[in-house]
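>>> output the structure for:
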Amino acid sequence: MPGDRVLAGIALRLLAIFFLSTMSALVKLAESRGATLFETMFWRQACALPVVLAFVARGPGGLGSLRTTRLRGHLARSMVGVVGMVFTFGAVLLLPLAEATTFQFTVPIFATILGALVLRERTGIQRWSAVLVGFAGVLVVVQPGSNDVPVGGAIVGLLAALFVALVAILLRQLRDEPSGTTVFWFSTLTLPLIAIPYAFHLKAHDLLTWANLAAIGIVGGMGQLALTGAAKMAPVSSVVPMDYSGLIWATLYGWLLFGMLPTPMTWVGAPIIIASGLFIVWREQRLGKQQTATAAPED
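Model (predicted):
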């Protein structure tokens, strides 16, 4: 039943956010054990590949579904995605987990801006107002001039959200490709690029650190597959609100692993950013229904 698929999509999205929040905590933990940014990025992609291949092999068409005629599109998505990964992992390393997660909630805000500027989508005063409210929430979290949240880390966190929104736009052009195929080409095309700087940062580690690096890739790959699966099962407006559960996991991991809790102003600013994002998602859903009703043929 359609309702069952929506519930399954919501459950998958919650699982995906748990996996990706766990990956962020493992990235920060690996850095505390001496791993560098490019090491974590390389093993994130390398160890995700077996997970993705196993997923694809069990699906329709098996490994043959990896063949594609959209290599240029996958290449563009991968180039933007790898830059976004630098900023995403960089934000996790520069900021407490809760604050790094909070800046990810600005993705709908950037998606609105990019939709208007790049795709020439019509954006009304209500959505622009939501964008302004969202950035007001960012200012509440950052508190320019205070030392609670580094401004440099906040900028990296916002750039990470911007590139996630850019990837979402590029993925629209690949929506006819199976999700496993898209994830496979992202890992495969970016590995050689990441391997170049990684070659200059080769380091010896103990067994626990290597296990940590491997876990980043395995958990990250599972999270990415769950994320794409949720998008296929349920409307975006139904599953996106589940993303805010990431703040719970980030707070828990930050406290358990690093003895850090969100700043008081993060608790004030995060709901403002979340409310802005939810309004944008609700507004897009409402406009989509109106357009469908307008386009429907008369009886």
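>>> rest of the way, CA atoms for contacts and neighbours
Fine.
>>> touching stretch 65-79 from outside, list them.
56, 167, 170-171, 173-174, 178, 180-182, 184-187, 189-190 (Cα atoms under 8 Å, 6 or more residues apart in numbering).
>>> any idea how far apart the tips of it sit?
End-to-end distance for stretch 65-79, by Cα to Cα, to the nearest Å: 22 Å.
>>> tell me how far that stretch lies from the chain's centre.
Relative to its parent chain, stretch 65-79 has a centroid offset of 19 Å by Cα atoms, centre = their mean, to the nearest Å.
>>> buried set for that stretch?
Within stretch 65-79, the residues scored as buried using 16 or more other Cα atoms under 10 Å are 66, 74-75, 77-79.
>>> now the residue nearest the centre of the chain: which helix or strand?
With distances taken as Cα atoms, centre = their mean, the residue of the chain nearest its centroid is Val164 (5.9 Å). Secondary structure from DSSP states H and E places Val164 in helix 151-172.
>>> so what's the nearest residue to Asp243 once chain neighbours are set aside up against?
Of all residues not flanking Asp243 in the chain, Ile17 sits nearest, at 6.1 Å (Cα to Cα, 6 or more residues apart in numbering). Under the criterion of Cα under 8 Å, 6+ apart, the neighbours of Ile17 are 223, 227, 242-243, 245-246.
>>> and for comparison, fold this next one:
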Amino acid sequence: MVGAGAFIAATTLLAKALGTDALGAPLHPFQITFGRFAFAGLAIAAVVVALRPAISFAQLRWHALRVLFGWGGVTLMFAAVATIPLAEATAISFLNPMVAMILAVLFLGERVGPVRRTAAAIALAGGLLLIRPGTGVFAPGALLALGAALALGAEVLLIKRLTRSDGPLAILAFSNGLGVILATLTVLPVWQTPTGAQWAAMVALGLAMACAQGCFVNGLRRAETSFVTPFIYLTLVFAGLYDFMLFGVLPDAVGWTGAAMIVTGALVLAWREGRAHRPQPAARPI
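From the prediction side, this is the model:
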């Protein structure tokens, strides 16, 4: 899971380089998303051909809806990191578990206790702090990151539904396969010829995302979800480190405070979910 966090932060770093003038004329977020899906799709396709997992098309419409939200979330995130520090954009995107929780209440009828409500309130307050409404340093990029969190939260809800019928590799195959089609259709109107460095960055972006997905899925398979999930929040540390090393950018005190609040809320939620799903010990015989 730590490896997944490092790779996810690397994807946002590469997206920032592609969306700014670091490697040439800035690319449109649609084109950066195309690179993510195209080259990650090739890597996942190679794994699918090698392992030949069982794939069913019975849930195709739900896979398509999941891809639509995933594509939207990734595109908004890539647009956000071009304008605000990586750590802040990453922190705002971590609101997606809260979004998923709210959607689960609305559409799946799940109940929310006081601990989960408190965790959501802390995280949402941190997100509001990062968005900074009514201040002179308001960043539109923060709203883009918030949109990414909303879309990715909906994607999490759909993934939870799909795991009831499909295996992890099948879900990844549909995600990247359908994602390539959607990304190709949307990139055509805004396509511009990348430089050699930009091509290399797009390849690295796709491969890093494929590695992140592989690490994430395998992390979940090898230990309890409640134990491994909190480690994904180290993505925030990697994002801040990468941004400082390559762009010399660090969030200010408000940025770190808001990020800490979001991560705190997410960790409390992960802890509560772990306790809620922990198997109860068998009753001792009398």
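>>> about what we covered before: tell me which of the contacts of Ile17 of the first structure you also see in the second structure.
Retained contacts for the contacts of Ile17 of the first structure in the second structure, judged by both residues aligned by TM-score structural alignment, their matches' Cα atoms under 8 Å, are 223, 242-243, 245-246.
>>> on that earlier part again, so how far is the helix holding Val164 of the first structure from its chain's centroid?
Offset of helix 151-172 of the first structure from its chain centre (Cα atoms, centre = their mean): 9 Å.
>>> what does stretch 209-220 of the first structure give?
18 Å.
>>> average gap between it and the second structure?
For stretch 209-220 of the first structure, the mean deviation from the second structure after alignment is 1.1 Å (mean Cα distance after the TM-score superposition for the first structure).
>>> quick one: that stretch aligns where in the second structure?
Aligned by TM-score structural alignment, stretch 209-220 of the first structure falls on residues 198-209 of the second structure.
>>> what are the contacting residues of that stretch?
By Cα under 8 Å, 6+ apart, stretch 198-209 of the second structure touches 7-8, 10-11, 14-15, 18, 23-24, 32, 35-41, 43.
>>> again, 7 Å this time
7-8, 10-11, 14, 18, 23, 32, 35-40, 43 (Cα atoms under 7 Å, 6 or more residues apart in numbering).
>>> which of those residues fall in strands?
Per DSSP state E, strands hold no members of those.
>>> greatest separation within those: which pair is it?
With Cα to Cα as the measure, no two of the contacts of stretch 198-209 of the second structure lie farther apart than Leu23 and Ala43, at 24.0 Å.
>>> any idea which helix is longest in the second structure?
In the second structure, assigned by DSSP state H, the helix with the most residues is helix 196-222.
>>> quick one: map Leu108 of the second structure onto the first structure.
In the first structure, the residue matched to Leu108 of the second structure (TM-score structural alignment) is Leu119.
>>> so who does Gly277 of the first structure touch?
Here Gly277 of the first structure is in contact with 106, 108-109 (criterion: Cα under 7 Å, 6+ apart).
>>> so Pro197 of the first structure, which state does it fall into?
At Pro197 of the first structure the chain is in helix, as set by DSSP: H, G, I helix; E, B strand; the rest coil.
>>> that one matches what in the second structure?
In the second structure, Pro197 of the first structure lands on Thr186 (TM-score structural alignment).
>>> count of neighbours near the residue lying closest to that match once chain neighbours are set aside?
Excluding its sequence neighbours, the residue lying closest to Thr186 of the second structure (Cα to Cα, 6+ apart) is Phe30, at 6.6 Å. Neighbourhood size, Phe30 of the second structure [other Cα atoms under 10 Å]: 25.
>>> you'd agree Phe30 of the second structure is up against Val187?
Yes - between Phe30 of the second structure and Val187 there is a contact under Cα atoms under 7 Å: 5.3 Å.
>>> from the buried residues of stretch 65-79 of the first structure, pick the one nearest Arg283 of the first structure.
Arg77 (26.7 Å).
>>> gap between that closest one and Ala165 of the first structure?
Per Cα to Cα, Arg77 of the first structure is found 11 Å from Ala165 of the first structure.
>>> got it, and Leu252 of the first structure?
Noted for Leu252 of the first structure: a distance of 26 Å to Ala165 of the first structure, by Cα to Cα.
>>> those two: which is more packed in?
Ala165 (24 against 18).
>>> what residue in the second structure is paired with the more buried one?
Following TM-score structural alignment, the counterpart assigned to Ala165 of the first structure within the second structure is Gly153.
>>> same thing with Leu97 of the first structure?
Under the alignment (TM-score structural alignment), Leu97 of the first structure maps onto Leu86.
>>> contact partners for that match?
239-240, 243 are the contacts of Leu86 of the second structure under Cα under 7 Å, 6+ apart.
>>> check which helix or strand the counterpart of Pro271 of the first structure in the second structure maps to.
In the second structure, Pro271 of the first structure lines up with Ala260, judged by TM-score structural alignment. If you go by DSSP H and E, Ala260 of the second structure is part of helix 253-276.
>>> mean shift of that helix relative to the first structure?
Its aligned residues in the first structure lie a mean 1.4 Å from helix 253-276 of the second structure after superposition (mean Cα distance after the TM-score superposition for the first structure).
>>> what is the neighbour count of the aligned partner of Ala17 of the second structure in the first structure?
Under the alignment (TM-score structural alignment), Ala17 of the second structure pairs with Leu29 in the first structure. Counted with other Cα under 10 Å, the neighbours of Leu29 of the first structure add up to 18.
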